[in-house]
Every structure is written in C-alpha cells, then in structure tokens.
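Colleague: Provide a 3D model corresponding to the input given below.
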Amino acid sequence: MPENIIAPAPAPVDDRVRKPAVRPPRPGFALAVILTCQLMVVLDATVVSIALPGIQRTLHFSAAGLSWVQDVYLLVFGGLLLLGGRAGDLFGRRRLLVVGIAGFTLASLLGGFATSPGLLVAARAAQGVGAAVAAPNTLALIVSTYREPTARARAIGLFSSMSAGGAAVGMILGGLLTSYFSWRSVMFINVPFGLAIVLLAPRLIREPERHPSRLDLPGAVAATLGTGTLVYAFIHAATAGWGAGSTLGWFAAAAVLLTGFVLWEAYGAVQPLLPLHLLRHRVRGGGYLTMLLLPAAMYGMFFFITQYLQNVLGYSPLRTGFAFLPLAVLIFVGARTAPRLVPRFGARPFLIGGPILLLTGLLLLTRVDATTAYASGILPSMVLFGTGAGFTIAPLSITILSAVRPEESGAASGTLQTMQQAGGALGTAVLLTVFTSATRHPAGRGPDALFAHGVSVGMGVAAVFIAVALLLVVTVVRPSGRPRAARGVVVGSGGSGSR
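Modeller: Below is the predicted model of the structure:
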C-alpha cells in the first residue's frame, strides 16, 4: 500500500489526466492549507476568552452559563476527535477535512448572528463538531503526504507550532477584534478563512488511499459522554463542593462511561475507535499521558492569567491580548526550531529541558499577589513558559507518532489531539475548582488580593501537572538516541516502533 509519489509514464493520455488527482502541484501550498485549518480550530478554543464580558453584556448570560461558551467547544471537540480520525480513514481524510471546515465555518457564521445564549452555545457546539471532523485529518494528511523523514519532521514541527501557539495567538486576536469591533467579530473572522480552505483543499491536497473500516459509534458515544461528564463533574464541584451527592454522582457516571468505553474497545468493538495497542506501547502510551498533562497546565494558565491581568491589574482586552505576545512568539519559534535540532541531538534534551522551563515558569506565578507588576512578575514566567512549551510539543508529537502504520495514522493523530483538547478542558475545570476553594474564605483579604491568592494556588496545582509530566518523560517515555526511519515513517527519539 505504498503512498510514495511515482512519476507517470510519458505516453498514456489518461495518466496526464489523472496526474493532478495523484500529486498536488505545490506541496508547500497544500501544507499551508492544512496548517490554516489547524490554526482555525485551535484558535477558537481561546479566542472567545477575552470577548466573554462583551458576550455576557449583549446576550445576558448568567455567570454560570457564560462558562459554557468556552467549555462546550472543548468538550464536543475533544469528545468526537477519535471518531473524526476513524471516519477520515474510512471516508477519505481530505474529504472529511473539507466537510468539517465547511460545518465549522457555517457554525461560526450562525454564532456571529446569535441573539440568545442558547443559540450561541449551540453554535459553539456545532463548531466543536466541525473541528472534531477536520482536526484529526490535518495531522493524518501530513503523515501520509510527507514520506521523507526530515521533511515530515519539519512539517510536524510547523503543525505543532500551530497547535501549541494557536491558543496564545487566540488571546491576542481576541483582544484585537473585541477592542476594535465587537465580540461577534471573533466568530465572523473564521468565515473567509474557512471558505478559502473549502475551495483550495480539493485542488492542492492529495487524497490518501482509504482503508476499509467501520465506524465505532457506541465507542464514540461513550467516549464523548464520558469525557464531557468528567469535565462537568469538576466544574460542578467548584460550586456544589466535593462532598455533595450530586458531585459524587457526576464523577460516578463519568467513571462508568469511561470504563464502559475501555471495555467496549477491548472486547466489543469489531474495529475499535481507539486501538488499545496504541496505548500499550510504552513510549507512545507515556507520551499520550504526558500530552494530556501539558495542555492541562497551559490552558489553565491562559484562563487565569487573562483574568488576573484584567481583574487585578486593570488591563483592557487589547492590552491583555498583547501581554501574551512574548509567549506566543516563543512557542512558535521553539516549535519551528526543535524539529530541526532533534535529528542532531535527539529528543531527550527537549522532552526533559522543556518541562523544566514550564515548571519554573509556573512556580514563579505562584508568587503573584495584588501588587505584582507585569514586567517583573508575569513576563518572566511567560518567557519561561513559552520557551518550554515551544521546545516540548513538537518533539513529543514526533515521538508519539513514531512508526504508526499508515492505516492507523488517523486513529493515532486523533488520540493525540483528543489528549490535547481533553487535557485543556480537564485542566481548566480542575484549576477552577481549586481557585474556587482557595477564594471561598476571604480571611480579611480585599477582592484583588483574594483573586490573586486563588490564581497563586491554581498555578501551584498546574505546576504539579507539569511535574508529573516530567516524571513520566524520565521514567516511562525515556527518550534516547536520534530519530531514524522505520517502514517509511519518522521515528522520534525514544520510539522503537514496536508494538
């Protein structure tokens, strides 16, 4: 089942007619379309954050209801990613990318015109569906298109920079659009880019060979409901308390659903949504768990530092967005540079050094209080955090996808992105619970001091996430050596490719 591009014979006319369908004329343009798609779906996880106050004023959201504008996107996106990856293997990855972005674009347009809370939340959920259909196929298209190890590593590095930096870029873009236009512009901005992708993707991206498969709908339902219920349980615990019967009930329901999902995948599904051997591989399984923990800390940091800058330091939305510019630039630069250095030095320096920088940045944020200045108290942490994230995500992605068979690249990349989105949603929910508990008893503190105390405690828990991720890298993933090619697939350092 080779996917290498073969030059057509010169004589037959039919070969000349079929050539554009076999090979995209400009692979660089094809990669640009794929990366734009990925940037769109990642941006929307955070681009609404700074717009939330305007959304609340316009549509009269309650305080609790407002959180769903962001959470419902992450939940639906993360919950359906595995199904999107498997559907791409079955129906065609390029086709699913186009269909997903078309749905995402239409939902963005409807969300921009929303006149009630229910309509906006429904539009955000529909965006999540479109993103879940498109996103796993972006990475799978890169894996199936770039067969040469160095070229693929560079392409994955660009993809990782979009994935890692997109959330921070969303903060900047949200600040710009909200300040100069209105909150509706953060929805409308997706429309022209989405239309461009829908028009250009069929012309520039080669459709890989499809693989006979079956959609595991029971597994998809169990995974989506289980993940969503678990996130909701943490959010509910923030208001009702950990000991409340309703909180325990939600956690129990999540445990039942997720256990049912694992049992179904292991024993019931004819063609599992998540092939469990992808997780049983030591390096890959440890890498997936590490990928769950990194966004848990990252999204939590974005969520709380954004509010700290506006609520405590009094920053405007525009100024808040630009406060994240150093972090976004460093993530992008690191994600672009790391794949070029991994073949020379191996993944180990990055997968150990990067989390150490992340951990240091978060520990510095545990010292914030009501008098902390941005330049001396926040900026150094952002520099450390951005550098650490940029030098960690790309090598970890390459390691996880080491020696994945082409017929399972959709499932493998879908699982990777599921870990990212589920980690972001779970991390934010956990840290919100911690923040609420820390600010429940004022102890003589003023509003700003109390809020800063909650942020400090939350960043301490985020640091624990990174510490566990670092421990996993050292003891389970244990990257060593340098990448090598195996069966035509890039092998990240530390990945043997064995099953």
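Colleague: only C-alpha atoms for contact and neighbour calcs from this point on.
Modeller: Will do.
Colleague: how many neighbours does Gly130 have?
Modeller: Using other CA atoms under 10 Å, Gly130 has 29 other residues around it.
Colleague: again, but for Asp89
Modeller: Using other CA under 10 Å, Asp89 has 28 other residues around it.
Colleague: and it, helix, strand or coil?
Modeller: Here Asp89 is helix, with the state taken from DSSP: H, G, I helix; E, B strand; the rest coil.
Colleague: Surely it and His211 touch.
Modeller: Yes. Judged on CA atoms under 8 Å, Asp89 makes contact with His211 at a distance of 5.7 Å.
Colleague: Name the residues contacting each of these two.
Modeller: Common neighbours of Asp89 and His211, using CA atoms under 8 Å, 6 or more residues apart in numbering, are Glu407.
Colleague: Alongside the first, I'd like the structure of this one:
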Amino acid sequence: MGSYPQRWRTLALLGIAQFMLILDVTVVAISLPLMGADLGLDRQTVTWVVSAYTLTFGGLMLLGGRIADLIGPRTTVLAGLAVFTIASLVTGAAQDGVMVLTGRVGQGLGAAMLSPAALSVVVRLFEGDERNKALGIWSALGGGGAAVGVLVGGLLAAGPGWPWVFYVNVPIGVIVFAGLIRLLPSLPPVQTGQRRSVDVFGALLVTAATGSVIYAMIGAGEVGWVAPRTLLTFAAGLLLYLLFGWRQRVATAPLMDLRLLSRRPVVAGTFVIAIGTALMVAVFFLGSFYLQNHSGLGPLVTGLLFLPVAIATMIGAQLGGRIIGTSGGRGLAIVGLVVAAAGLVIPAFWPSTVGVVVGISVGSAGIGTLFVVASATALGQVQPHEAGIASGIVSTFHEFGASVGAAVVSSIAAASLATQADSGYVTAFTVTAIAAIIGAVVAGSLIPGRKPTAAEAIPDRTGA
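Modeller: The predicted model follows:
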C-alpha cells in the first residue's frame, strides 16, 4: 500500500481531537474556584475534578493502546471520541460533585481510547522525514493544548461560565467525528501472534498502581512526603506495579510486551515525556496561582497572560519537529531542558507579574521541544504491530508526569498558597529549574546519540 493521499487532512482532524484531550488537563485550572462555589464542592472534590480525568486518562492508556492494536485504530478512535464528547456534555450539565466526577471519569475513559489509537494512526501513515514533521505538528497541538487550556479556561469562566469549559468540546467533537468518518482509513488490526483478547485484570492492576502513586503525591502536600499514609500508599503502588509485571509475564494475552521497556529509545522517550509534562504542568500551576492569588488578577486577565506561553510552547514544538531530523533527539532534548531551566529561574530571582510571565514563556519554548523528542525517540523504531501499545506507554507517562508536576510544586509552594508570601513560589520555581537541569543530564545519557540506520528503519507504517 502506498502513501495514503489524505494523510495530512487526517492528521489535522486527529490533531484537533488530541488538542481537546490535552486542553482538558488544564482548562479547568482557572474555572475551579467558580465551579466549586457554584456547586458547593469541598476542597477534596475540587481537587478530584482535575485528578479524576488525569488518573483515568493515564491509568487506562495501555488498555486503549492494546484495544487499538486488536480491533484497529479507526474503530478505537471513533469510539473514544464519541465517549469523550458525550462525557463532556454530562460534565457541563452537572449539578453536583458526583455528576462532575462521573463526567470527568468518562472524559478520561474516552481520552484513554482515543489518544494512543490516534498516535498509532500517525505512526502508521507517515514515513521518514514526513513522520518527523507529522510528529512535530502533533506535538505542537498537544503541547500547545495544555497552554491554551489555561487561556480558554479564563475566557470561558469569565464569559458564559464554567460549564462552557466542557460544553465547548461538544460541537468540536461532533465536527471532528463527522470528518474522521469520511477520512480515517481502515488500517487493519496488527498481528501479534497472541490471542485476540484484552487483559482486563492487567489493566485494572496498572490503573490501581498509577492511582495509588498519584493519590500519594496529591496527599503529600497536606500530610507530608514521609508521613505513614504517603509511604504506605507509595508502597501499595509499587506492589501493584510488581503484580502488573508478573501478570504480563503469565497472561495468555498480556496487555503489553514488557520487552519494550528494555529498549533504550523507549525508556528515553518515556523519561523525556514525563519530565516535559511535569515541568509544563508545574508552569501552569504556579503561574495561574501566582497571577490570581498573589497578583490579584481575574481569570480573564490571567488567561490572556498565558497567550505568550501557549505560543512559545507551540513554536518550540514546531522548531523541534523541523530540526530533529538533522540535530538528533539527544542534542535537542538537552537544549530544550536548558532553555526551560533558564526560563524557570527568572521568576525565582524576579518574583513579579512580569517576571513570572516572561519566565514561564521562555521556559515553555524549551518544554515544547521535549514533546517532539519524546515521540520521535520512543516511537521512531517500533514495528507497526507495536505502535498502539508503544504510543500508549508514551501517553501514560504524559499523564503521570502531569500528576507528578502538580503534586510536587503544590507541596513546595504550599506556604505561599496559604499566606500569599513570595517564598514558596520562589522555592518552587527554583526546584523546577534544578529539575530541568538534572533532566538534561539524564536525557543526554539515555537518548541514543545517532540516527537509526537504514536497516533499523521501518519499511511500512501503514501495516499493509
């Protein structure tokens, strides 16, 4: 099968869908106070409005990738988009906390199906340099979606109200669904040599493990990182991950091939996506709280001040997609993380509205390049039958990184969040800058320093 003639139009629609999924990680950030007051939500429920989505999204990502491999990415993409769109309608219409959380879990379920299946389509439709360009566009939309989410959240919260943070997904989802029905090719299910079934028990184990770790990190901001509850929950998560590994070795139709995690490019790519997303969410969290709680700005102004952050993120991803073919992933990751550190250190030394906006904008340009590096490194040499599960791994660590970033900086900046002092923000920005430098060192040691040879290249991304 030759190159699919509608591949770029298909990429555009899939990119819009992915944009919605990533946007919904951060779009609620500015609207949470209004939502909580309107529905009478307590602090824990408000926190779970964010966590329920990222936990379900990340925890079920491997299952979504496996389903895409078994039944084909077209069916999985369309089903995931339908679930996400309907759940968005439910969340916007919520009248209490239970309905909000139910809708957010539904959004996460749809996203977990859609995201890895869509990325699998991109991997299979494009080859060579075109693939790097396609991943650059994909990364720009995905990375920019998180930044634009804060902007959109501010505009909608200050305008028609917080329900429209979710309602806006409905018409977009319907239009994209109609377009994909016409354009999305029927790529065949991959042949793995395994039984055509899904390891539901394995999916539950990895979801519970991820949930335990995220729960521990979120709770650590209140009870402390070495509190018995935190340590026990971390231990439970580790035990569940070990059980998941055992399950994958003995299951007749395992959820994933653990040998993927022994490959250096896959490990490197998952690390880069995790550190990149952690830094990105830390930027949005600290920036949003500083501008609203410390500087006293409203949601509309705060959202508008995130416009340069969104633009910088997308520019970084686009530039990364253009030069990674010649520079290689290692050099680009190091430069991106150093730029991120340089930006994040600005508000640490200049804690002010201008300093925060300038610093997080510069930092976001560097962070944007990391999404290209992560996708190209982790997926650049996988075989077609591994595309769905490999993309699921990358996307899982994307959500896991988001949870880590939010949990860590919220704990570090806790004093400032409660008292409006600068010290907590300064410390948090300093720690994120140091983390970026450490990440540059680790990425430089993990990412292979050469391009794949012709013998390692994948001859056919379409699966034909």
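Colleague: Check which residues of stretch 410-425 of structure 2 are buried.
Modeller: Ser410, Ser411, Ile412, Ala413, Ala414, Ser416, Leu417, Gln420, Asp422, Ser423, Gly424, Tyr425 (16 or more other CA atoms under 10 Å).
Colleague: Actually, stretch 241-257 of structure 1.
Modeller: Gly241, Trp242, Thr247, Leu248, Trp250, Phe251, Ala253, Ala254, Ala255, Leu257.
Colleague: Have a look at how far, on average, stretch 312-323 of structure 2 is from structure 1.
Modeller: Relative to the matching residues in structure 1, stretch 312-323 of structure 2 has an average distance of 1.8 Å after the fit, by mean CA distance after the TM-score superposition for structure 1.
Colleague: where's whatever residue of structure 2 lines up with Leu120 of structure 1 relative to Val441 of structure 2, distance?
Modeller: Counting by TM-score structural alignment, Leu120 of structure 1 lines up with Val100 in structure 2. Relative to Val441 of structure 2, Val100 of structure 2 is positioned 41 Å away (CA to CA, to the nearest Å).
Colleague: Just give me the match in structure 1 for Val27 of structure 2.
Modeller: That one, Val27 of structure 2, aligns with Val47 by TM-score structural alignment.
Colleague: got a list of what the closest residue in space to its match that isn't next to it in sequence touches?
Modeller: Closest residue to Val47 of structure 1 apart from its sequence neighbours, by CA to CA, 6 or more residues apart in numbering: Gly170 at 4.2 Å. The contact partners of Gly170 of structure 1, by CA under 8 Å, 6+ apart, come to Leu43, Asp44, Ala45, Thr46, Val47, Val48.
Colleague: which residues touch the fourth one?
Modeller: This means Thr46 of structure 1. Listed by CA under 8 Å, 6+ apart, the contact set of Thr46 of structure 1 reads Gln70, Ala167, Ala168, Gly170, Met171, Gly174.
Colleague: helix/strand/coil for it?
Modeller: coil.
Colleague: what's the distance between it and Leu199 of structure 1?
Modeller: For Thr46 of structure 1 relative to Leu199 of structure 1 (CA to CA), the value is 26 Å.
Colleague: all helices for the stretch 101-250 of structure 1, in order.
Modeller: For the stretch 101-250 of structure 1, helices defined by DSSP state H, counting those that start in this stretch occupy the ranges 117-145, 149-180, 185-188, 190-204, 217-240, 245-263.
Colleague: In structure 2, what range does the longest one match?
Modeller: So that's helix 149-180 of structure 1. Under TM-score structural alignment, the match for helix 149-180 of structure 1 in structure 2 covers residues 128-159.
Colleague: for the matching stretch, which positions count as buried?
Modeller: Across stretch 128-159 of structure 2, burial judged by 16+ other CA under 10 Å covers 131-158.
Colleague: what distance separates it from the middle of the whole chain?
Modeller: 11 Å (CA atoms, centre = their mean, to the nearest Å).
Colleague: go on, stretch 460-473 of structure 1?
Modeller: Going by CA atoms, centre = their mean, where stretch 460-473 of structure 1 is centred and where its chain is centred differ by 18 Å.
Colleague: And stretch 392-399 of structure 2, by the same measure?
Modeller: Mean-position distance between stretch 392-399 of structure 2 and its chain equals 7 Å (CA atoms, centre = their mean).
Colleague: What of stretch 124-141 of structure 2?
Modeller: Distance of stretch 124-141 of structure 2 from its chain centroid, counting by CA atoms, centre = their mean, is 17 Å.
Colleague: Now name the helix or strand holding the residue nearest the centre of structure 2.
Modeller: Note on structure 2: the residue nearest the mean C-alpha position is His398, at 3.8 Å, using CA atoms, centre = their mean. Using DSSP states H and E, His398 of structure 2 falls within helix 387-412.
Colleague: Packing partners of the following helix or strand past that helix?
Modeller: Per DSSP H and E, the first helix or strand lying C-terminal to helix 387-412 of structure 2 is helix 414-419. Applying 3 or more CA pairs under 8 Å, 6 or more residues apart in numbering; DSSP states H and E, one finds that helix 414-419 of structure 2 contacts helix 423-446.
Colleague: Now do the helix it packs on: everything it contacts.
Modeller: By CA under 8 Å, 6+ apart, the residues outside helix 423-446 of structure 2 that reach it are 264-265, 267-268, 271-272, 275, 279, 282, 286, 290, 330-331, 333-335, 337-338, 340-345, 347-349, 351, 409, 412-417.
Colleague: Kindly write the ChimeraX command that selects the buried subset of the residues you listed.
Modeller: Those of the contacts of helix 423-446 of structure 2 that count as buried under 16+ other CA under 10 Å are selected in ChimeraX with:
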select :265,267,268,271,272,275,279,282,286,290,330,331,333,334,335,337,338,340,341,342,343,344,345,347,348,351,409,412,413,414,416,417
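Colleague: among the contacts of helix 423-446 of structure 2, which are in strands?
Modeller: Using DSSP state E, no member of the contacts of helix 423-446 of structure 2 sits in strands.
Colleague: Check the gap between the equivalent of Val329 of structure 1 over in structure 2 and Ser364 of structure 2 for me.
Modeller: Alignment note (TM-score structural alignment): Val329 of structure 1 maps to Ile311 of structure 2. As judged by CA to CA, Ile311 of structure 2 and Ser364 of structure 2 stand 9 Å apart.
Colleague: same check, this time on Leu240 of structure 2
Modeller: In terms of CA to CA, Leu240 of structure 2 sits 34 Å off from Ser364 of structure 2.
Colleague: And for Gly401 of structure 2?
Modeller: Remark: distance between Gly401 of structure 2 and Ser364 of structure 2 (CA to CA) = 15 Å.
Colleague: out of these two, which sits in the more crowded spot?
Modeller: Ser364 (37 against 28).
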